[in-house]
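1. Next one to model:
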Amino acid sequence: MTGRTRWGILGTGRVAGRFTEDLRLLPDAEVVAVGSRTHDAAQAFATRHGIGRAHGSWAALAADPEVDVVYVATPHAVHRAAATTCLEAGKAVLCEKPCTLDRATSAELVDLARERGLFLMEAMWTRCNPAVRRMCDLVTEGAIGEVAAVVADFGFAAPPDPADRLRARALGGGALLEMGVYPITIAHLVLGAPAHIRAWAALSGDGVDENTGMVFGYDTGALATLSCGLLGGTPNTASITGTRGRITLPRPCHRPSGLVLDRDGAAPEEIALPFEGNGYQFEAAEVHRCLHEGLVESPLVSHATTLEVMGVLDAIRAQIGVTYP
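-> I've put the predicted structure just below:
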C-alpha cells in the first residue's frame, strides 16, 4: 500500500464513534464508509461523523472497493461473524477485543486470515499505548530487576439493565471479557502466559460475572493479582514490582498517559507520555504501518499473544462457570 489508508467502520456504537474521531488525528487516515445491519443506523453514523458512504449490511461494507481495512466494533458475540465477512471479502481487519468469545473461534479467524494472506489484528489498544510500551521497554532493560508481582484492576458501575451489552449473556457480556482482559493483558506483557490460574466470581442472575478475582502463578515464582467488576469504580491502576523497584501505571491503566518509575534508592521518576483524543489512534497507526510494510500480523499485537490471552480467558471462564449461548 501507498498513500492514505482508507477505513470502513463496521458498527455504530460509542466505541466506533470514538475510534472514528481518533482517526482524524492521523494525517494518512481516511474514513470512507460505515456499515451496519440497517441503513438508517449507518446513515445516522455517517452524518454524525462526516462519512461519505453508508452501507445497510456488513457484506456491502466488506464489498466496498474503496475500503482498505475494516474496523469491527460490534458486540463481542458477533466479532467472529463480522470479521469473517470482511476477511472472506478480501479486506484487512482490525477487530475489537476480545477477538471472539473463545480461543477456538479466534484461531479460526487467524487461520482464515493466514489462508487469504490478509492482515488481522485484535484491537487491544493497550499494547500500542506509548506509556505501556515504555513500561515494557523499562522491564526489558532491567530497570526494576526481575518482575516478581503484578497487581492490576479495572471496574466501574455498569448499568443494571440485564439487556445492556455489558450484562447481556447473549452478547458476551460480563466483567471478564469487557474489563478483565486489560489487567490480564498488562500481566501478559511483562510475565507471559501463567502456569497456574485461580479465579472466583460473583455471577448475575443471568449468568455473567459481575465481580471477578484472579491470581496467576508463574514458573519464575512471580504472581499476578488481578480483578475486574461491574459493580463499582475501582482504582483502575497497575503496579509491576521487581527485585529492584516498581513501575506504576496510573488511572486509567489500560490507556495511561504516563507512568511512575520507582527504583530502589532513588526518588520516584514521573514519565509523561500524553496524547490527544481517546487513545485509539496508536493502534490505528500500527495497522497503517503493518499494511504499508505488507505484514499480515502486528509484532505489537501478534496472533500468538491474542490466542494466548484468549486461552487464559477460557480457563478463567471454566473456573467461574460463565458460558455463552
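
2. going forward, measure contacts between C-alpha atoms and count neighbours the same way
-> Noted.

3. Skipping adjacent residues, who's closest to Glu96 in space?
-> Ala123 (4.5 Å; C-alpha to C-alpha, 6 or more residues apart in numbering).

4. Look up how far Ala104 lies from that neighbour.
-> Ala123 is 18 Å from Ala104, where distance means C-alpha to C-alpha, to the nearest Å.

5. just Phe45 next, same as before
-> Applying C-alpha to C-alpha, the value for Phe45 to Ala104 is 33 Å.

6. between Ala123 and Ala104, who's got more neighbours?
-> Legend: neighbour count by other C-alpha atoms under 10 Å for Ala123 and Ala104, higher for Ala123 (24 against 14).

7. check contacts around that one.
-> Applying C-alpha atoms under 8 Å, 6 or more residues apart in numbering, we find Ala123 in contact with 94-99, 283.

8. Name the member of those residues that has the highest neighbour count.
-> That'd be Cys99 among those, by other C-alpha under 10 Å, with 30 neighbours.

9. Leu226 contacts Ala201, correct?
-> No: taking C-alpha atoms under 8 Å as the definition, Leu226 is not a contact partner of Ala201, at 12.0 Å.

10. and for comparison, fold this next one:
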Amino acid sequence: MLPSSLPTPRLRDPDSVPVLRWGIVGPGWIAERFVKSLRENTRQQIVAVASRSRERAADFARTWSIPGAFGDVQEMLALDRLDAVYVATPHNHHYPDALKVIEAGKHVLIEKPLALNAREAADLGERARARNLLCMEAMWCDFLPKYDVLSQLLADGALGDVHSLIADHGEHFTIDHRIFNPDLAGGPMLDLGSYLVGLSVKVAGKPKKVIAIGQPAPGGRVNGQTSMLFEHGNGMHAVLNTTLFSNTPCAATIAGRDATLVLPGPFYNPGPFTLTASDGSRTLTFEDPKNRYDQLYHEAIHFAWCVGEGLRESPIRPLQATLDTLSTMDEVRRQIGVRFNEERD
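-> Sure thing, here's the model as predicted:
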C-alpha cells in the first residue's frame, strides 16, 4: 500500500563518527572526487597518498594539501598514523592492493567492484576477518539518501510484490579510454554493469537463473555490450542492458503489484525518483540535488561509523551483497565468454 509520505533518509551526522586518518592508493579521477567530498563535508583526515609513480603521488598531494606522498604502497602502509585506506586503482589492481592493506593491519575501503570476481572478493573478506579488520566495497550508490529511502520502501512492502525491474546503463567512450583496455579488465561489466546487477541483487537477492548475451567491442579485445535477463527467487524478472557503444537513458524502473518506482538516469546517482500507485491515484516524489560525486562522503561516514562501532561487516553493504553481485557477474561473463587476463593464469 502506498504510504502517505516517503520515509526520511537515515543520515548519520558526519561530526558524530570517529575521525579516521586515511591513505589513498591510486590518485586518479575518482580519488580526486572522494577527497573533495570528504574535505567539504566531513572531518575525516587524508594524511597520505601512494601511487606507482612518486611524481604523480606528489602532484596529487600538492593539489589536495596531503602531507605524505609515496611512490610505493608499502612505504605508505608503514605509517603509524594511518587508520584506513581507500583503494581507487584500476579494477584488476583492487585485489593485490587491498591484500597489502589488510596484511599491514589497516581497514580498507575498496572502489567497486571489490575484486575481479567472487573468488578474489571472498579471499579478501576472509583475510580481513582473520585480522579483525573492516573490508568494505565502495558501492557509493548504496549509501546515498536516495537509496536509503528506496531500501525503506522495499522493506515496508510499499510496492507490493515486485515483479519487474528494467534498467540500462550505456555510455559513449573514446577508443583510448581504459575501459577498452584488456590489460585493465576492460569492458562494461565491472564499470557500468556493477550498478545494474547490484540494484537487481539489492531489490530481490541473488538471481536463481541468469541468461546473458554479449557483443564484442570493435577489435574484439573486450566486451562492448551485454544484455541480461534474471529470474529471482521471489519471481521478479530483471531485464538489464549495458553498453559502451552509445549513451542510453541510464534509468531504472522497479514495478510492483501496488506501485511502480521510477529512477531517472543515471539511476545510481543522487537525484529524484517517483513512486506511483498502480491505479494512478497518487504519486510521491523524492527530491535530491543532482550533485553527483559530491555525495561520495556518505560511504566514508558509514565506514568510519562501522570502525568506531567495532563492526567488521557493513550493515548497508555486507560482504555477502558484494559476493552475490560478483558471482552473478561471474556467471554473466561465463555465458558471454569473457575472462580477464588474471583469470587465465
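
11. TM value for the aligned chains?
-> The TM-score (TM-score structural alignment, normalised by the length of structure 1) is 0.96; 323 aligned residues with a C-alpha RMSD of 1.5 Å.

12. counterpart of the residue nearest to Glu96 of structure 1 in structure 2?
-> Mapped onto structure 2 by TM-score structural alignment, Ala123 of structure 1 lines up with Ala138.

13. got it, and Pro250 of structure 1?
-> So, by TM-score structural alignment, Pro250 of structure 1 is matched to Pro264.

14. ditto for Val32 of structure 1
-> Using TM-score structural alignment, Val32 of structure 1 lines up with Val47 in structure 2.

15. Stretch 58-65 of structure 2 corresponds to what range in structure 1?
-> Going by TM-score structural alignment: stretch 58-65 of structure 2 matches residues 43-50.

16. buried residues in that stretch?
-> The neighbour-count check on stretch 43-50 of structure 1 (16 or more other C-alpha atoms under 10 Å) flags 43, 45-46 as buried.

17. ditto for stretch 279-296 of structure 1
-> By neighbour count on 16+ other C-alpha under 10 Å, the buried set for stretch 279-296 of structure 1 is 279-288, 290-291, 296.

18. For these, give me CSV that also has secondary structure and distance to Cys128 of structure 1.
-> As requested, these are exported to CSV (DSSP: H, G, I helix; E, B strand; the rest coil; distance: C-alpha to C-alpha, whole Å):
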residue, secondary structure, distance to Cys128 of structure 1
Gly279, coil, 9
Tyr280, coil, 9
Gln281, helix, 9
Phe282, helix, 6
Glu283, helix, 5
Ala284, helix, 9
Ala285, helix, 9
Glu286, helix, 7
Val287, helix, 10
His288, helix, 13
Cys290, helix, 13
Leu291, helix, 16
Val296, coil, 17
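
19. I'd like the residues you listed laid out as CSV, including distance to Val190 of structure 1.
-> What follows is the buried residues of stretch 279-296 of structure 1, written out as CSV (distance: C-alpha to C-alpha, whole Å):
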residue, distance to Val190 of structure 1
Gly279, 21
Tyr280, 22
Gln281, 23
Phe282, 20
Glu283, 19
Ala284, 23
Ala285, 23
Glu286, 20
Val287, 23
His288, 26
Cys290, 23
Leu291, 27
Val296, 24
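
20. ok, back up a step: overlap of the contact sets of Leu226 and Ala201 of structure 1?
-> By C-alpha under 8 Å, 6+ apart, Leu226 of structure 1 and Ala201 have these common neighbours: Gly213.

21. For Gly321 of structure 1, see how far away the most centrally placed residue in structure 1 is.
-> Nearest to the mean C-alpha position of structure 1, counting by C-alpha atoms, centre = their mean, stands Met124 at 2.6 Å. Between Met124 of structure 1 and Gly321 of structure 1 the computed distance is 25 Å (C-alpha to C-alpha).

22. those strands in the stretch 1-150 of structure 1, which residues are they?
-> Counting by DSSP state E, counting those that start in this stretch, one finds strands in the stretch 1-150 of structure 1 at the ranges 5-10, 29-35, 53-55, 69-72, 92-96, 120-123, 147-155.

23. which part of structure 2 lines up with the helix or strand following the longest one?
-> So that's strand 147-155 of structure 1. Toward the C-terminus, strand 147-155 of structure 1 is succeeded by helix 175 as the next helix or strand (DSSP states H and E). The aligned range for helix 175 of structure 1 in structure 2 is 188, by TM-score structural alignment.

24. quick check, nearest of the contacts of Ala123 of structure 1 to Asp206 of structure 1?
-> Pro98 (20.6 Å; C-alpha to C-alpha).

25. pretty sure the closest one is touching Val181, no?
-> Yes: if you go by C-alpha under 8 Å, Pro98 of structure 1 and Val181 touch, sitting 7.4 Å apart.

26. Quick one: map Val150 of structure 1 onto structure 2.
-> In structure 2, Val150 of structure 1 lands on Leu165 (TM-score structural alignment).

27. neighbours of its match, just the number please.
-> Based on other C-alpha under 10 Å, the number of other residues close to Leu165 of structure 2 is 25.

28. and what of Ile24 of structure 2?
-> So Ile24 of structure 2, with other C-alpha under 10 Å, has 27 neighbours.

29. quick one, what contacts it?
-> Applying C-alpha under 8 Å, 6+ apart to Ile24 of structure 2 gives the contacts 31, 46, 48-50, 85-88.

30. got it, and Ala115 of structure 2?
-> 91-92, 94-95, 121.

31. where do the helices sit along the stretch 101-250 of structure 2?
-> Using DSSP state H, counting those that start in this stretch, the helices of the stretch 101-250 of structure 2 run over 118-130, 145-156, 194-204.
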